[in-house]
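Engineer: Provided below for reference: sequence and predicted model.
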Amino acid sequence: MCGRFTLSTEEKELEDKFQFTLDIPIAKRYNISPTQSVLALTQGQNERKAHLFRWGLVPFWAKDLKIGSKMINARSETLHEKPSFRHLIKRNRCIILSNGFFEWKKEGNKKQPYYIQVDNGKPFSFAGLWDTWSNDREQITTCTIITTTPNTLMKELHHRMPVILDKDGEKAWLDESLTDTDYLQSLMTPFASEKMHAYPVSIDVNNPRNDHADNIIALSS
């Protein structure tokens, strides 16, 4: 799964890599947690648009926001079966920006957090879905991160991993004219393990209130 991640890349690097203009203020984040805001991109008519979505999908038909904390991830294999996701796959796709995420490995009687990076810390994107929920007082757009089976690296840490897209995958995922579900499903595969690396970090990351750069410093051996 994916339950915590970071986005601490400089804004200019994000804009250059993902081809968009960042016109909303963002701070460097080292422990992004469920129900918090995440930076997501959708495809506009002529350009990519940046949004701050609430992490944890709340379907438009839900009675309240509480369901979102249980829907931070969506299994790629069952997207077409779940009422919360199946109507989103064709028209409500987004990419969620990150430069690393955390996973917890069971080691004896404890769980050790690990920090996982792609291409030596370069920013990358998760495949996501979004929906807009509203009541008489507010309207909130929420999102979920899609997960898949683990690659060789991630298998040592967890039985699931987030769907990470390459440049071509991002372009296709954001293309609203693509509605072939079989093709979209083909994008939701494990990212190449040789392009990723993981290392243990402090248990400070266990607490969502600890949002600081020390979270991504490797533990000394």
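Structural biologist: Structure's in. What do you need? Residues are numbered from 1 along each chain as shown.
Engineer: going forward, measure contacts between C-alpha atoms and count neighbours the same way
Structural biologist: Noted.
Engineer: what segments of the protein are helices?
Structural biologist: Applying DSSP state H to the chain gives helices spanning 11-18, 152-155, 167-174, 181-186.
Engineer: of all those helices, which lies closest to residue 34?
Structural biologist: helix 152-155 (20.9 Å; C-alpha to C-alpha).
Engineer: what packs against the closest one?
Structural biologist: strand 196-200 (3 or more C-alpha pairs under 8 Å, 6 or more residues apart in numbering; DSSP states H and E).
Engineer: so what's the closest residue to residue 170 other than its chain neighbours up against?
Structural biologist: Once flanking residues are discounted, residue 170 sits nearest to residue 95: 7.1 Å by C-alpha to C-alpha, 6 or more residues apart in numbering. By C-alpha atoms under 8 Å, 6 or more residues apart in numbering, the contact list for residue 95 reads 40-42, 125-129, 170, 173-174.
Engineer: quick one: which of these has the most company?
Structural biologist: In terms of neighbours by other C-alpha atoms under 10 Å, the contacts of residue 95 top out with residue 128 at 30 neighbours.
Engineer: quick one: residues contacting residue 34.
Structural biologist: Contacts of residue 34 (C-alpha under 8 Å, 6+ apart): 3-4, 54-56, 69, 72.
Engineer: go through the helices of the chain and name the closest to residue 101.
Structural biologist: Counting by C-alpha to C-alpha, residue 101 lies closest to helix 152-155 out of the helices of the chain; the figure is 11.5 Å.
Engineer: for residue 199, find the nearest of the helices of the chain.
Structural biologist: Here helix 152-155 is closest among these (C-alpha to C-alpha), at 11.0 Å.
Engineer: who touches that closest one?
Structural biologist: Against helix 152-155 from outside (C-alpha under 8 Å, 6+ apart): 160-161, 193, 196-198.
Engineer: biggest separation within those, which pair?
Structural biologist: By the measure C-alpha to C-alpha, 160 and 197 form the most distant pair in the contacts of helix 152-155, at 15.8 Å.
Engineer: excluding its backbone neighbours, what's nearest residue 192?
Structural biologist: residue 151 (6.9 Å).
Engineer: for residue 132, see how far away the one you found is.
Structural biologist: Distance from residue 151 to residue 132, counting by C-alpha to C-alpha, to the nearest Å: 32 Å.
Engineer: another structure for you, compare them:
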Amino acid sequence: MATPEALIEFTGIPLKHPELYKKSYMITGKEETIVPIITQENKQEISFAIWGLLPENYDEDWLEFQNLVDTLTIKSDELKNNEFINKIKNINRCLILVTGFFTTYLKNGKTHQYFISAKENHPFYLAGYYNKLDDGFLTFTLLLTPQNEIIKKYQNLTKYMPTILDSEDDKNLWLSDEITINQIEEFIPNSSCLPLNITQVKDSLEYS
């Protein structure tokens, strides 16, 4: 995760609650974590949200809920029929600020993990959905789309990847109040042209 200064420089907007921000070198989704996001409701500040959607009136432990219902991610082809998403009254879209994500490739009985990042390691946006709990906290889920040809070379345990939004048009459309589900389905196939660094644990590979 980037430094506060890097986030502000990249987005051009301030942090809403800078005291909440703690830089993390790795986020696994196995524990409650706060991540910077830009919401559809407030595009002028960087907000912070808990990774993993929770029901609005939920007041128990985050981990207990995630053990029952994994809401860290949602696949794009399940948007219309996802029962949990459809029950959330105040669900909206957000941009998730990251410096990269991990993929895993199984070969000859062994797993190889790769870190996917942007050139020069600057932050970039992933698409997601968020909601606001009754106590005011935000929670979010990552939107997954079918993996592109680049990621296929470094991931074979799933056919999906996070949705990278790197063009201004896509970012503005994703946070627009006017966008329809049909428009979302049209641009959701991952066509990002963001130049990527692909780094293995021991070996470093570069793709541009």
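Structural biologist: Sure, I can see it. All values reported here derive from a predicted model rather than from experimental measurement.
Engineer: TM-score for these two?
Structural biologist: After superposition, the two chains reach a TM-score of 0.79 (TM-score structural alignment, normalised by the length of the second structure), with 193 aligned residues with a C-alpha RMSD of 2.8 Å.
Engineer: ok so, going back, report the buried members of the contacts of residue 34 of the first structure.
Structural biologist: The neighbour-count criterion (16 or more other C-alpha atoms under 10 Å) marks 3-4, 54-56, 72 among these as buried.
Engineer: will you turn those into JSON lines that also has distance to residue 29 of the first structure?
Structural biologist: Output for these, formatted as JSON lines (distance: C-alpha to C-alpha, whole Å):
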{"residue": "3", "distance to residue 29 of the first structure": "14"}
{"residue": "4", "distance to residue 29 of the first structure": "11"}
{"residue": "54", "distance to residue 29 of the first structure": "15"}
{"residue": "55", "distance to residue 29 of the first structure": "14"}
{"residue": "56", "distance to residue 29 of the first structure": "17"}
{"residue": "72", "distance to residue 29 of the first structure": "18"}
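Engineer: closest to residue 63 of the first structure among those residues?
Structural biologist: The closest of those, once distances to residue 63 of the first structure are taken by C-alpha to C-alpha, is residue 56, at 14.6 Å.
Engineer: who has more neighbours, residue 151 and residue 132 of the first structure?
Structural biologist: residue 151 (19 against 16).
Engineer: tell me the contacts of the equivalent of residue 187 of the second structure over in the first structure?
Structural biologist: The equivalent of residue 187 of the second structure in the first structure is residue 187 (alignment by TM-score structural alignment). Contacts for residue 187 of the first structure (C-alpha under 8 Å, 6+ apart) come out as 165, 169, 173.
Engineer: how close does the first one sit to residue 8 of the first structure?
Structural biologist: If I follow you right, that is residue 165 of the first structure. 19 Å.
Engineer: again with the last one
Structural biologist: In this view, residue 173 of the first structure and residue 8 of the first structure are 24 Å apart by C-alpha to C-alpha.
Engineer: what does residue 34 of the first structure give?
Structural biologist: 17 Å.
Engineer: try residue 183 of the first structure
Structural biologist: Distance of residue 183 of the first structure to residue 8 of the first structure, given as C-alpha to C-alpha: 32 Å.
Engineer: quick one: which of the two has more around it?
Structural biologist: The residue with more neighbours, out of residue 183 of the first structure and residue 8, is residue 8; 19 against 12, by other C-alpha under 10 Å.
Engineer: that one - nearest residue in space that isn't next to it in sequence?
Structural biologist: residue 28 (4.3 Å).
Engineer: that neighbour pairs with which position in the second structure?
Structural biologist: Checking TM-score structural alignment: residue 28 of the first structure goes with residue 23.
Engineer: could you do residue 60 of the first structure as well?
Structural biologist: Per TM-score structural alignment, residue 60 of the first structure is aligned with residue 56.
Engineer: mind listing what that match touches?
Structural biologist: Neighbours of residue 56 of the second structure in contact, by C-alpha under 8 Å, 6+ apart: 88, 131-134.
Engineer: and if you look at residue 86 of the first structure?
Structural biologist: 79-80.
Engineer: how near is it to residue 179 of the first structure?
Structural biologist: Here residue 86 of the first structure is placed at a distance of 12 Å from residue 179 of the first structure (C-alpha to C-alpha).
Engineer: and the corresponding residue of the first structure for residue 47 of the second structure, how many neighbours?
Structural biologist: Matched to the first structure by TM-score structural alignment, residue 47 of the second structure sits across from residue 51. By other C-alpha under 10 Å, the residues close to residue 51 of the first structure number 18.
Engineer: contacts only, for the closest residue to residue 51 of the first structure other than its chain neighbours.
Structural biologist: In this structure, residue 51 of the first structure finds its nearest non-sequential neighbour in residue 40, 5.2 Å apart by C-alpha to C-alpha, 6+ apart. Residue 40 of the first structure is in contact with 50-53, 94-97, counting by C-alpha under 8 Å, 6+ apart.
Engineer: under the alignment, what does residue 141 of the first structure map to in the second structure?
Structural biologist: Under TM-score structural alignment, residue 141 of the first structure pairs with residue 138 in the second structure.
Engineer: quick one: the strands in the first structure?
Structural biologist: In the first structure, the strands defined using DSSP state E lie at 4-7, 29-32, 37-43, 48-55, 73-75, 93-98, 100-107, 110-118, 124-134, 139-148, 161-162, 164-165, 196-200.
Engineer: nearest to residue 21 of the first structure, out of these?
Structural biologist: strand 48-55 (7.5 Å).
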